[in-house]
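Student: Here you go, sequence then predicted model.
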Amino acid sequence: MFASVRLLFAASKLKPSVSDVRKHKDFSHLSDVQLAKLVRLAKLRKLAVGEVITMSTAGDARRYLFKGKVRVRSAKHEFILDIQGASEGLPSLDELLAESVRIECLTPAFVLAMPTALIGVSHEVGLDDWVETPDELAVDDLSLDLVSELQGSLAREIMRDVKEERLNLPTMPELGLAVRRKAMDPNSSASDLTRIIQVDVTIAAKVIQIANSPVYAGYESTKTLNEAIARMGMMAVQDVVTALTIKQLFVTKQPRLRRRMRNLWEHSTRVAAGASVLARHAGTVDPEQALLAGLVHDIGELAIIQYANQSNLSSISDADLDVAVKHLKGPLGAMLLRHWGLGEEFVVAARFADEFDKQTPNEILLLDLVQVSQLHAQAGTSMALSLQDITQIPAIKKLGLATEGPEKSISLLREARAEIETVRLALAL
């Protein structure tokens, strides 16, 4: 159930991270996703001792001194810039050259060229920015600086395996893969899917149960798998079956990890059910996609638990697991879903599920539904946000749940509780 994943990283380890460039005045207006795209597309050029940096005529990039010592000389002034990385400010070479100065390298120097087209964009994030989120954002922008070496040992071990391309991630269960392949075949039919799914009696029964759930309110009850597939549609069925088969990954013989897996599955099913019901009410997102997005939004945590399961568990404390989950759950989830070949909206939902202040495009995304469903699932728990806080969350505003005040927004979420519980029970295996 595991496969080795080859991950993508920045071409040079000298490239800055998102946290490095975020501090610069030229980039402070950009979102984290736009910053990550900027870093990914940046070009790093090495200059030799004695080389003179001249004014660029292309205009397609802005150049910054990333590392090295240079002499800046004009008719009246002369000074030395000695920069050892992005944390020291990234001086703009083009701004200096505009003042008629001569810049000469006193040591080997690295010049960072940032695409002008990306620097000039507004902070508003477009869908293209989200679906092109690079793997660098999932790895290179992580920081364990505030975590002790001892407490963060598991997280550091996982990060090392990721960067050395040795990390094994769970593979999608065979039935889910088979159904997805068949659904994508333009020559396949509902009968073809029926023949594949009916081999697993439990999954087949659950597909029928979901076809009769509030997600498909208004239809007559269906009794056969073929009717259920015809009602839902083949593309919808592939998402539902994928969601149902994922439960097969929640297996361990370790009692301590089994408790974590059980709690994770319970939370995931609640979020999945809530997201699918919200999608139906929103009317612009497929409920089945929302169901799958909710079920896999914490799949990175499952990867961490399974990593611990293959390690020496006696040396891993609950605190170690908590730190690894906090810092790595989103990035690992994004990597895993990419490896599975799910759409980028699923990847984004897993990567940013817990970052409730994220600004997203105007259209409702799977991420928005997952976040609002999480807030509903957390209501009444120690993790719940205050009523005032909840109405400031972008996803809440986008779904129109903040317009009537905080109490109204909570009541609107609670009104769907019966529907959500029905769908959640349909997911129980």
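Tutor: Received the coordinates, thanks.
Student: For the rest of this, base every contact and every neighbour count on C-alpha atoms.
Tutor: Fine.
Student: quick one: the strands in the protein?
Tutor: Along the chain, the stretches classed as strands by DSSP state E are 2-4, 43-47, 52-53, 61-73, 78-84, 102-105, 109-115, 168-170.
Student: quick one: which of these is nearest M335?
Tutor: The closest of those to M335 is strand 168-170. By C-alpha to C-alpha, the value is 8.9 Å.
Student: Which parts of the stretch 101-250 of the chain are helices?
Tutor: Taking DSSP state H, counting those that start in this stretch, the helices of the stretch 101-250 of the chain run over residues 116-119, 127-131, 135-139, 153-163, 174-184, 190-197, 201-211, 225-232, 234-245.
Student: Tell me what angle the last one forms with helix 190-197.
Tutor: Spelled out, that is helix 234-245. Counting by axes from the mean of the first three to the mean of the last three C-alpha atoms, to 10 degrees, helix 234-245 points 10 degrees away from the direction of helix 190-197.
Student: which parts of helix 234-245 are buried?
Tutor: M234, M235, A236, V237, Q238, D239, V240, V241, T242, A243, L244, T245 (16 or more other C-alpha atoms under 10 Å).
Student: Skipping its backbone neighbours, what lies nearest the first one in space?
Tutor: Right, the one you point to is M234. A183 (5.8 Å; C-alpha to C-alpha, 6 or more residues apart in numbering).
Student: ok, second structure coming up, stack it against the first:
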Amino acid sequence: MSTESALLSILTEKIRQDALILPTLPEVAIKIRDVADDPASTLHDIARVVGTDAALSARIIRVANTAYNSRSATIDTVSAAVFRIGLRAIKNVAIAMALEQLFISSNPIVKSCLRRVWQQSVAVACASIAVSEEYLLTHKSSPVSRDRLALAALLHEIGALPILTEAEIQAPDQISTKFLNNVIEKVSCTVGVHIVRHWNLGEDFAKVVWQWRNGAFQSEQVDYLDFVRLGYLYYQKTQFNIDVKEELEYYVDKGAINSVDVFMSHEFTNKLAQERLLYE
């Protein structure tokens, strides 16, 4: 049995037995999420939670002075930063920082693969938000929310984490980038569903993680899955020079976007640049 087949067998069996070690969302991210999702919470409540983490505080202040500056005076306190950028950005920056801390390894090949997965996740998240902007502005009753879309896109490949951890344990001297990418492509969606359910993120997230690779599955109405897939199409186009016009035509017909040239519009590029600043 090949190393890849052996690892796939181990992963499949651990998934079946519910024995796969799943990553834990860091405490500060959980607190931020809970406070941000509580209708009774205020920006003062968010500021207090952010202030308990020095690294997060520094990131929030920097974001407030870059992505959300708009020629305003420079700020240097967490409270002022929170009031400038608001709940959505705070929540997304906090969870992104927490997730990034999970993408670590001492194995150079695994480390490189983790970096690639994280960079893809951020790129897809930024593009998903940017490409959804016009739709959400003109469809006020859409169930899609920007903050949940950003997080769903950021988590679309979260299933890679336990796979890479298991590969490092089972075959540290036999893995290659190609080997890891093949395994991720085959089972990351299955593993990812277990993670988002373990984190109680909701079935809309589970749907994105489970189905984003499955082109045969299409939802009837425009939803999170459509925009995450559009974000991934942008990633494919820019990273691998893949022609995605045919796929974009489908989304024009569905009503998610207005044109196959959406990625070249000023609105898209400006919004994309602003979103990227949240993760730098």
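Tutor: Received, thanks. Keep in mind that what you see is a predicted model, and the values were worked out from it rather than measured.
Student: just to revisit the earlier point, check contacts around the residue nearest to M234 of structure 1.
Tutor: Going by C-alpha atoms under 8 Å, 6 or more residues apart in numbering, A183 of structure 1 touches L193, M234, M235, Q238.
Student: so what corresponds to it in structure 2?
Tutor: Using TM-score structural alignment, the partner of A183 of structure 1 in structure 2 is A36.
Student: Skip the chain neighbours and tell me the closest residue to I32 of structure 2.
Tutor: Using C-alpha to C-alpha, 6+ apart, the closest residue to I32 of structure 2 is K91 (6.1 Å).
Student: what do we get in structure 1 for that neighbour?
Tutor: When structure 1 is aligned by TM-score structural alignment, K91 of structure 2 is paired with Q238.
Student: Verify the stated contact: V423 of structure 1 with V271.
Tutor: No. Taking contacts as C-alpha atoms under 8 Å, V423 of structure 1 lies outside contact range of V271: 10.4 Å.
Student: more crowded one of the two?
Tutor: Higher neighbour count among V423 of structure 1 and V271: V271, with 33 against 26, using other C-alpha atoms under 10 Å.
Student: who's in contact with the aligned partner of that one in structure 2?
Tutor: V271 of structure 1 maps onto V124 in structure 2 when the alignment is built from TM-score structural alignment. The neighbourhood of V124 of structure 2, defined by C-alpha under 8 Å, 6+ apart, consists of A153, L154, V228, G231, Y232, Y234, Y235.
Student: Map the first one onto structure 1.
Tutor: In structure 1, the residue matched to A153 of structure 2 (TM-score structural alignment) is G294.
Student: Could you find the closest non-adjacent residue to its match?
Tutor: Leaving out its chain neighbours, the residue that sits closest to G294 of structure 1 by C-alpha to C-alpha, 6+ apart is A272, at 3.7 Å.
Student: Thought E288 was touching the one you found, still the case?
Tutor: No. Judged on C-alpha under 8 Å, A272 of structure 1 makes no contact with E288 at a distance of 9.3 Å.
Student: between those two, who's got more neighbours?
Tutor: Ranked by neighbour count (other C-alpha under 10 Å), A272 of structure 1 and E288 place A272 first, with 32 against 27.
Student: what about the more buried one, distance to L425 of structure 1?
Tutor: From A272 of structure 1 over to L425 of structure 1 the distance is 11 Å, taken as C-alpha to C-alpha, to the nearest Å.
Student: just G294 of structure 1 next, same as before
Tutor: Taking C-alpha to C-alpha, one finds G294 of structure 1 at 15 Å from L425 of structure 1.
Student: on that earlier part again, biggest separation within the contacts of A183 of structure 1, which pair?
Tutor: Using C-alpha to C-alpha, the two most remote members of the contacts of A183 of structure 1 are L193 and M235, lying 10.6 Å apart.
Student: returning to what we had before: want to throw the buried residues of helix 234-245 of structure 1 into TSV with distance to L401 of structure 1?
Tutor: Putting the buried residues of helix 234-245 of structure 1 into TSV (distance: C-alpha to C-alpha, whole Å) gives the following:
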residue	distance to L401 of structure 1
M234	32
M235	29
A236	27
V237	29
Q238	30
D239	27
V240	27
V241	31
T242	30
A243	27
L244	30
T245	33
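Student: does A47 of structure 2 really touch R84, like I thought?
Tutor: No. Applying C-alpha under 8 Å, one finds A47 of structure 2 not in contact with R84, separated by 11.4 Å.
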